[in-house]
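[1] Turn this into a model:
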Amino acid sequence: MTGSASELARRLGDHAEAVCRAYLSNGHRSGNHWIVGDVRNTRGRSMHVRLKANAKGPAGKWVDEATTEFGDLLDVIRESCGLIEFRDVADEARRFLAMPRPEPQSRPFGAQRQPAVARGSPESARRLFAMSQPIVGTLAERYLAGRGIVLSARERALRFHPGCYYRELVTGKTQTLPALIAAVTSLDGRITGLQRTWLAPDGNGKAQLDDPRRSLGHLLGNGIWLGLEPGAPVPVMAAGEGFETMASLRTVMPALPVAAATSANHLAGLIFPPGCRRLYIAADADAAGRHGIERLSQRAGEAGILALTLQPQLGDFNDDLRHLGPAHLAAWLADQLVPEDARLFLPAG
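    As a prediction, this is how the structure comes out:
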């Protein structure tokens, strides 16, 4: 640990209980320890943070008895906020301690900067995904349920982070909020990026932010896949821009693999899985993504794939699901699917 990191950790230790209350809010004090589920702020009792220095060691040191993980309060900030690079962790620690940022130091001539994970890179996305947890029983599951979306617990693309780092682009101010994390993957299942949807503290809707949804990583050609088995042939699939649109279709057709490309331009460049014969493209009523639909249809035709457009009744398929109900949405889709697909993917009756 560098001297600056050691100093930050020591100063955080001087305010250990305040740090725990801010970043491990799902825990509680018990004697000289803060008790919580883990360093990612999960409810539970296996992680103990020392609040005051004693013969066993300095304040701020912690250990998770369930996983044998251990560390200091900089690790708490990193993991609970979903930060990747130390400069971001240090900035957040200084913000909490109300310390100014250090002046940048020039490097000696010929000195090489240590390699770091680039912000917004696929590796950064993979690390943040690994820091997150399954959505079962979390605010992310509550958020999806509030939008009428019910997905299998086996969906590997979705995770939850209880305190994902958010920086306002104009002011630079930072805060931590719960977030739904959706992995963007290539067809072989490798994470190339992800999409973060910051949630209201109670999970009832998105957070009150100017842009509560942001993506990072390599998105073009890839997508948020639901129901994809890496490398397996996908004879029939559906694709569209938004995650919630595609998750709504997956809710009423749980056996149909779907991909959310995250934008119209990325939809136009989606890579087709092996063995694809039919592609259903989900449209929005406002036709804002018409270019992406037209370009994807053209590319599908050139690849020998039959492309068919699915139209919602309201603004998008999530509006249909929430306001009209899954049975009505299924009936509406039945007339737009090839009869063979309607029998295969829609519930009987």
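[2] only C-alpha atoms for contact and neighbour calcs from this point on.
    Will do.
[3] Okay, helices next: where are they in the stretch 151-300 of the chain?
    Using DSSP state H, counting those that start in this stretch, the helices of the stretch 151-300 of the chain run over residues 243-252, 264-268, 290-302.
[4] for the shortest one, which positions count as buried?
    Applying a neighbour-count criterion of 16 or more other CA atoms under 10 Å, one finds Ala264, Asn265, His266, Leu267, Ala268 buried in helix 264-268.
[5] nearest residue to Phe243 other than its sequence neighbours?
    In space, and not counting its chain neighbours, Phe243 is closest to Ala260: 5.0 Å by CA to CA, 6 or more residues apart in numbering.
[6] ok, how many other residues are close to that neighbour?
    Using other CA atoms under 10 Å, Ala260 has 25 other residues around it.
[7] who touches it in this structure?
    Contact analysis of Ala260 by CA atoms under 8 Å, 6 or more residues apart in numbering lists Gly223, Ile224, Trp225, Ala239, Gly240, Glu241, Gly242, Phe243, Thr245, Met246, Leu267.
[8] quick one: contacts for the nearest residue to Asn222 once chain neighbours are set aside?
    Nearest non-adjacent residue to Asn222, counting by CA to CA, 6+ apart: Ser186, 5.0 Å away. By CA under 8 Å, 6+ apart, the contact set of Ser186 is Thr192, Gly221, Asn222, Gly223.
[9] What's the separation between the second one and Pro347?
    Using CA to CA, to the nearest Å, one obtains 31 Å as the distance from Gly221 to Pro347.
[10] Which one's more surrounded, the two?
    Between Gly221 and Pro347, Gly221 has the larger neighbour count (other CA under 10 Å), namely 18 against 14.
[11] Spit out the contact partners of the more buried one.
    Going by CA under 8 Å, 6+ apart, Gly221 touches Ser186, Ala261, His266, Leu267, Gly269, Leu270, Ile271.
[12] What is the burial count for the fifth one?
    Gly269 has 17 neighbours, counted by other CA under 10 Å.
[13] To check against the first, give me the structure of this:
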Amino acid sequence: MARLDASDLAQRLGRQAEAVCRHYLDAGRRQGNYWQVGDMRNTPGRSMFVRLRDTPKGQAGKFTDAATGEHGDLLDVIRESLGLVDFKDVAEEARRFLSLPHPEPEPPPKKHASTPAQLGSSEAARRLFAMSQPIGGTIAETYLRRRGIMSLHGNGNLRFHPRCYYRPDEHSPTEKWPALIAAVTDLNSKITGAHRTWLAPDGSDKAPIDIQRKAMGDLLGHAVRFGTPGDVMAAGEGIESVLSVREIIPGMATAAALSAPHLAAILFPDALRRLYIVRDNDPAGDGARDSLIERANAAGIEAIALSPTFGDFNEDIRQLGIDALRAIVRVQLAPQDVARFMARAT
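    Sure, this is the predicted structure:
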């Protein structure tokens, strides 16, 4: 094989991105257009995403580790997964891999108007959301109010489905439970995914099942959004935690990224100048906070962490009440934002 420079090697590996991931990151698995794994060292997990196909967002073979902020290409993956140090060894291994025959990745199924959307795809998420209904007067509203969330204005990205399919794994039978459905959107308000919270039939709690929440579709960088983003916004992990903070700052745009790794990788609106990080009080929340502060500062955005007293802000509002939560949040906001966003809540 003719000698190739690093850029050529990376591009050729990108054309075989799925085969590279299956070989060097076999602890992970494919999720849509990404390979998902714990990190470059092939640790089991879900925080690192390798792009498998060229898209408007980036080239195949590029990866981002939402937990650490690391990013790179498949040469970095080869280096770290094998513990190599010198680039010549990395390049030699890449050339060896490229000289081997590799099966082409499975092509995406052709779309026909009469066929159902691929399970777990963005299109399936859009169909699920379209089939759902506004939450007013439903057990989804009952559920949220029992969680201390009373103000449901501007929550068009939340809906209710009375009989949402639930299947814990591929070997289990399909069940149907009522569910709170949340639309995951990009910065242009396009639905890229959906999040389901299965509920008890009376809305008193989550459904008595093993896996009570699941997301589907394209999630990386996106979020469940409330309000119109401006120069100030708040972003957190869970929908209920973010909605609890929104009780206190109803005029501020907020976003729920659905997990700590996805919070660390959330995309910033162009106009954003100050970001409040609605963190969960655990090690994963600490990691997401630190990564997001670093990314925000690098983009010229001021980042301020909002910390709960208990595990998250929904636990705070349920345990302490809204007046105590208002006091907790007030002292953590920039003074100008207290006047701007809290005036109508007092």
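[14] Superposed, what's their TM-score?
    Here the TM-score for the pair of chains, by TM-score structural alignment, normalised by the length of the second structure, is 0.65; 234 aligned residues with a CA RMSD of 1.6 Å.
[15] that older thread, report the two of the contacts of Ser186 of the first structure separated the most.
    Pairwise distances across the contacts of Ser186 of the first structure (CA to CA) peak at 10.1 Å, for the pair Thr192 and Gly221.
[16] Next, the contact list for the residue mapped onto Met150 of the second structure from the first structure, please.
    In the first structure, the residue matched to Met150 of the second structure (TM-score structural alignment) is Val150. Each residue near Val150 of the first structure by CA under 8 Å, 6+ apart is listed here: Leu144, Thr251.
[17] Apply 10 Å and report the result again.
    Shown in contact with Val150 of the first structure (CA atoms under 10 Å, 6 or more residues apart in numbering): Glu141, Arg142, Leu144, Ala247, Ser248, Arg250, Thr251, Val252, Pro254.
[18] repeat for Ala125 of the first structure
    84, 117, 119, 131, 181, 183-184, 191-195, 215-218.
[19] now the residue nearest to Phe243 of the first structure: how far from Ala300 of the first structure?
    Per CA to CA, Ala260 of the first structure is found 16 Å from Ala300 of the first structure.
[20] repeat for Trp332 of the first structure
    According to CA to CA, Trp332 of the first structure stands 24 Å off from Ala300 of the first structure.
[21] So which of these two has more stuff around it?
    Per other CA under 10 Å, whichever of Trp332 of the first structure and Ala300 has more neighbours is Ala300, with 22 against 16.
[22] Name the secondary structure element that contains Val63 of the first structure.
    Assigned by DSSP states H and E, Val63 of the first structure belongs to strand 62-64.
[23] So which elements touch that strand?
    If contacts are counted by 3 or more CA pairs under 10 Å, 6 or more residues apart in numbering; DSSP states H and E, strand 62-64 of the first structure sits against strand 33-36, strand 47-50, strand 70-71, helix 73-81.
[24] By neighbours, which of the contacts of Ser186 of the first structure wins?
    Busiest of those [other CA under 10 Å] is Gly223, holding 33 neighbours.
[25] in terms of contact, does it touch Leu270 like I think?
    Yes. Counting by CA atoms under 10 Å, Gly223 of the first structure does reach Leu270; the two are 7.3 Å apart.
[26] The lengthiest strand in the second structure vs helix 239-246, what angle?
    Counting residues, the longest strand found in the second structure (DSSP state E) is strand 175-185. When axes from the mean of the first three to the mean of the last three CA atoms, to 10 degrees is applied, the directions of strand 175-185 of the second structure and helix 239-246 differ by 50 degrees.
[27] ranges for the strands of the first structure?
    Under DSSP E, the first structure gives strands at 28-30, 33-36, 47-50, 62-64, 70-71, 158-167, 174-185, 191-198, 213-217, 224-226, 236-240, 258-260, 278-282, 306-310.
[28] For those, give me JSON lines that also has distance to His291 of the first structure.
    As requested, those are exported to JSON lines (distance: least, CA to CA, whole Å):
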{"stretch": "strand 28-30", "distance to His291 of the first structure": "52"}
{"stretch": "strand 33-36", "distance to His291 of the first structure": "49"}
{"stretch": "strand 47-50", "distance to His291 of the first structure": "51"}
{"stretch": "strand 62-64", "distance to His291 of the first structure": "51"}
{"stretch": "strand 70-71", "distance to His291 of the first structure": "50"}
{"stretch": "strand 158-167", "distance to His291 of the first structure": "28"}
{"stretch": "strand 174-185", "distance to His291 of the first structure": "22"}
{"stretch": "strand 191-198", "distance to His291 of the first structure": "22"}
{"stretch": "strand 213-217", "distance to His291 of the first structure": "21"}
{"stretch": "strand 224-226", "distance to His291 of the first structure": "20"}
{"stretch": "strand 236-240", "distance to His291 of the first structure": "12"}
{"stretch": "strand 258-260", "distance to His291 of the first structure": "16"}
{"stretch": "strand 278-282", "distance to His291 of the first structure": "12"}
{"stretch": "strand 306-310", "distance to His291 of the first structure": "13"}
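[29] The helices of the stretch 151-300 of the first structure into TSV, with extra columns for distance to Asp320 of the first structure?
    Below are these laid out as TSV (distance: least, CA to CA, whole Å):
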stretch	distance to Asp320 of the first structure
helix 243-252	9
helix 264-268	20
helix 290-302	19
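[30] Tell me which of those lies nearest to Arg277 of the first structure.
    Smallest distance to Arg277 of the first structure across the helices of the stretch 151-300 of the first structure (CA to CA): 9.1 Å, for helix 290-302.
[31] and that closest one, what does it pack onto?
    strand 236-240, helix 264-268, strand 278-282, strand 306-310.
[32] Could you tell me which residues touch both of Gly223 and Leu270 of the first structure?
    Both Gly223 of the first structure and Leu270 are contacted by Ser186, Ala239, Gly240, Ala259, Ala260, Ala261, under the criterion CA under 10 Å, 6+ apart.
[33] Keep only the contacts of Ala260 of the first structure that stay in contact in the second structure.
    Shared with the second structure under both residues aligned by TM-score structural alignment, their matches' CA atoms under 8 Å, the contacts from the contacts of Ala260 of the first structure are Gly223, Ile224, Trp225, Ala239, Gly240, Glu241, Gly242, Phe243, Met246, Leu267.
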